[in-house]
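> the following block contains a protein sequence and its predicted model.
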Amino acid sequence: MKQIDILVPCYNEEAVLPQFYQRTCAVIDALPDYAFTFIFVNDGSRDQTLPILRQLHEKDKRVAYVSLSRNFGKEAAMLAGMDYAEGDALVIMDADLQDPPELLPDMIAWWEKGYRDVSARRRRREGETFFKKWSSHVYYRLLKKLSPVPVQEDVGDFRLLDRRCVKALCSLRECQRYTKGLFSWIGFEKKEILFDRPPRAAGKTKWNYWKLFNLAIDGITSFTTAPLRIAAFTGCFLAIVAAIYLVFIVLRTLLFGEDVPGYPSLISLILFIGGVQFTFMGILGEYVGRIYNESKGRPPYIVGESTREKK
């Protein structure tokens, strides 16, 4: 009998955890040919998430949990769950039921056909604003153009991973992780399943626009150096334009004896170039900051409590 682990990162999910557990159990109980294990990762929740996980573990030995010492973020929580996974396959799901458990049979069926990474692609996203959908679409198109790795569009973390994929992801120990890109980076045979993503069953989303913006920056700086190249090309272009304009001013003064006019335009040009320089310094700083953080060698997470041994 094949073992399938279900990894569920949790941060303040007390309102939806019992409903998620019951609904997912109804699906996996109808699949008697597989042995399932829940791996809940409590990412430093401040509500009753951890006590609920303790109760579920006492009630059902299929439920295991890993509680981190503080909130390290979803990316680190997913890595922690992968580190503790032991099954032949691993399914990553959110606890808010926006990832329907009813897709599990289809995912398993495609996995049995030889696909090692079976992901759920969002066809429609209910409960999200037009701006969020539009900005997400623009971001993925931009990332696909900049990155040499073909990152999947409108595909989140909801997927089934074969054991080989899990091992490959666990071998990547970078601290500032962008797992959506790592799924594509490791390769392997992939299959996408279309689904309509429902709104949250309960509770509030933890992803505000600022967190999504930071995640987008992590995605770009993790998988491409294109911003640095753009900065270099833009700097060269501005330098050439400035040199041509300088030659033009000097020749006009020598030939026609005119004074050099344009104090306001000169100040505007200086301010523009200064703004461009500061922007590119910020881009360079993002990459240097990532190098600095990775050079410390700190672990991506620290476990405070766990019901199972690390593999």
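Okay, I see it.

> could you use CA atoms for every contact and neighbour count after this?
OK.

> just give the closest residue to Gly73, not the sequence neighbours.
Leaving out its chain neighbours, the residue that sits closest to Gly73 by Cα to Cα, 6 or more residues apart in numbering is Asp43, at 6.8 Å.

> can you report how many residues neighbour that neighbour?
Residues lying near Asp43 (other Cα atoms under 10 Å) number 27.

> how deep is Lys144 tucked in, by neighbour count?
Lys144: 16 surrounding residues under other Cα under 10 Å.

> to clarify, my last question referred to Ser69.
Neighbour count for Ser69, taken as other Cα under 10 Å: 15.

> likewise for the one 3 residues further on?
As a burial measure, Phe72 scores 14 neighbours (other Cα under 10 Å).

> in addition, the following structure is provided for comparison:
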Amino acid sequence: MDQLISIILPVFNEEAGIQTTIDTLLNYVEQQKERYELIFVDDGSKDRSIQIIEKSMNQYENIKLVKFSRNFGHQLAITAGLQYATGDAVVVMDADLQDPPEVIPKMIQKWHEGYDIVYGKRMQRDGETIFKKVTASAFYRIFKKMATIDMPLDTGDFRLMNRRAVNQLRKLHEQDPFVRGQVTWIGFKQTSVMYHRQERMAGETKYPLSKMIKLAVDGITSFSMKPLQLANIFSVVPIVSGIFSLGYLLISGTYSLASVGVTILLFTLGLLLLSVGILGSYLGRVLDQVNNRPRFIVSETEGFQERNIHHLHARQSQN
């Protein structure tokens, strides 16, 4: 029996380019020997993305759609797609064609060679600002130094995972998942394929600076305790500095009490606020877990067999 490959595509306001993505992927899968299902996960789009996808669904049975009740975020859209994917292997890629489908056969080949996870490693990133390239590169290297996992450098969410890897990811229930970190954490046999990340064909990036910062914070606080250790160090610095400064000023007698006092106070408050912010990031994650809310809400699914959906909901309720 032919192997089934599931392709998960998170979608958020991709009206300008989603039809091109659909046509490109359909053209690709028609030339492959494997069977494919295309699972679009709509992350609360406000444009015509859903209507365009649904129009294509009327013509092609291998297109499926998961609709969120609102915007829950890119990482949770990937997480939802993993819950609904039924393939022997699952590919995660962006819906803007920056991740080229031509790389998938290379991933499949590595999978057939015995690898459980094959991630795309970017050689070049077109259409991105110098600022984004520099900050992204810096994040991966800082993360590698701080984290308890050895996440590969210069990789995003574009990757192939076999069934047993996907089954393990489904068992993770973090409220703010950092998927690429989770994939590294579960282990198994992993490798990479090099590829050229293309420029977005249409529309605007869905990862502005604010979301990039949130993703970085989620990643670091998920897989590293070093910021907490830094907070403890920062708490000691102003105390020690204050003691030595006070001793020096008393001995030398050359000081302006008001100016020195204000300087030390501002320095101390800055470090304390930084420490509180770091602690708050971790406590926020604890609060999310304690609240135990659903990570996302699916308002509707289309294109799935009812038998599979009932089985999925039954399994989720047991978890």
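Thanks, I have the structure now. This one's a predicted model, so the numbers in the text were calculated from it and none came from an experiment.

> got a TM-score for the pair?
TM-score for the superposed chains, counting by TM-score structural alignment, normalised by the length of structure 1: 0.93, backed by 305 aligned residues with a Cα RMSD of 1.6 Å.

> how near is the residue nearest to Gly73 of structure 1 to Ser67 of structure 1?
6 Å (Cα to Cα, to the nearest Å).

> can you pull the contacts of the residue nearest to Gly73 of structure 1?
9-11, 67-74, 77 (Cα atoms under 8 Å, 6 or more residues apart in numbering).

> run through the strands of structure 2 in chain order.
For structure 2, the strands defined by DSSP state E cover 4-11, 35-42, 63-68, 89-92, 117-125, 155-162, 190-197, 298-302.

> now these in a markdown table, with distance to Asp23 of structure 2 and mean neighbour count?
Below are these laid out as a markdown table (distance: least, Cα to Cα, whole Å; neighbours: other Cα atoms under 10 Å):
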| stretch | distance to Asp23 of structure 2 | mean neighbour count |
| --- | --- | --- |
| strand 4-11 | 14 | 24 |
| strand 35-42 | 12 | 23 |
| strand 63-68 | 11 | 22 |
| strand 89-92 | 18 | 24 |
| strand 117-125 | 22 | 20 |
| strand 155-162 | 19 | 22 |
| strand 190-197 | 19 | 17 |
| strand 298-302 | 19 | 13 |
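
> so for Tyr255 of structure 2, which of those strands sits nearest?
Nearest to Tyr255 of structure 2, of all those, is strand 155-162, at 53.2 Å by Cα to Cα.

> Ala136 of structure 2: neighbour count?
When neighbours are counted by other Cα under 10 Å, Ala136 of structure 2 comes out with 17.

> likewise Asn232 of structure 2?
When counting by other Cα under 10 Å, one arrives at 13 neighbours for Asn232 of structure 2.

> how many other residues sit next to the closest residue to it other than its chain neighbours?
Among residues not flanking Asn232 of structure 2 along the chain, Ser275 sits closest, at 7.6 Å (Cα to Cα, 6+ apart). Around Ser275 of structure 2 sit 20 other residues, with neighbours defined as other Cα under 10 Å.

> structure 1: which residue goes with Ser275 of structure 2?
Residue pairing (TM-score structural alignment): Ser275 of structure 2 is matched to Phe280 of structure 1.

> mind checking how far that match is from Tyr139 of structure 1?
Per Cα to Cα, Phe280 of structure 1 is found 20 Å from Tyr139 of structure 1.

> likewise Lys311 of structure 1?
36 Å.

> repeat for Arg252 of structure 1
46 Å.

> one more: Glu286 of structure 1?
18 Å.

> more crowded one of those two?
Tyr139 (18 against 15).

> that one against Ala216, yeah?
Yes. Because the distance of 7.4 Å satisfies Cα atoms under 8 Å, Tyr139 of structure 1 is recorded as touching Ala216.

> please pick out the residue of structure 2 most distant from its centre.
Taking Cα atoms, centre = their mean, the residue of structure 2 most remote from its mean C-alpha position is Gly253, at 56.0 Å.

> just the helices in structure 1 please.
For structure 1, applying DSSP state H gives helices covering 17-28, 49-59, 74-84, 104-112, 130-146, 163-170, 179-185, 209-223, 226-256, 263-295.

> please identify the most buried of those.
Highest mean neighbour count of those: helix 74-84, a mean of 23 (counted as mean count of other Cα atoms under 10 Å).

> elements contacting it?
The contact analysis (3 or more Cα pairs under 8 Å, 6 or more residues apart in numbering; DSSP states H and E) places helix 74-84 of structure 1 against strand 2-10, strand 34-42, strand 63-68, helix 163-170.

> format these as JSON lines; extra columns: distance to Phe130 of structure 1.
Output for these, formatted as JSON lines (distance: least, Cα to Cα, whole Å):
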{"stretch": "strand 2-10", "distance to Phe130 of structure 1": "26"}
{"stretch": "strand 34-42", "distance to Phe130 of structure 1": "31"}
{"stretch": "strand 63-68", "distance to Phe130 of structure 1": "35"}
{"stretch": "helix 163-170", "distance to Phe130 of structure 1": "33"}
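
> closest one to Val241 of structure 1 among those?
With respect to Val241 of structure 1, and counting by Cα to Cα, the nearest of the helices and strands packed on helix 74-84 of structure 1 is helix 163-170 at 46.3 Å.

> which elements pack onto that closest one?
Using 3+ Cα pairs under 8 Å, 6+ apart: helix 163-170 of structure 1 touches helix 74-84, strand 89-92.

> just give me the mean distance for the shortest one relative to structure 2.
Pointing back at strand 89-92 of structure 1 there. On superposition with structure 2, the mean distance recorded for strand 89-92 of structure 1 (mean Cα distance after the TM-score superposition for structure 1) is 0.4 Å.

> does Arg252 of structure 1 touch Asp259 like I think?
No. The pair Arg252 of structure 1 / Asp259 is not scored as a contact, 9.2 Å apart, by Cα under 8 Å.
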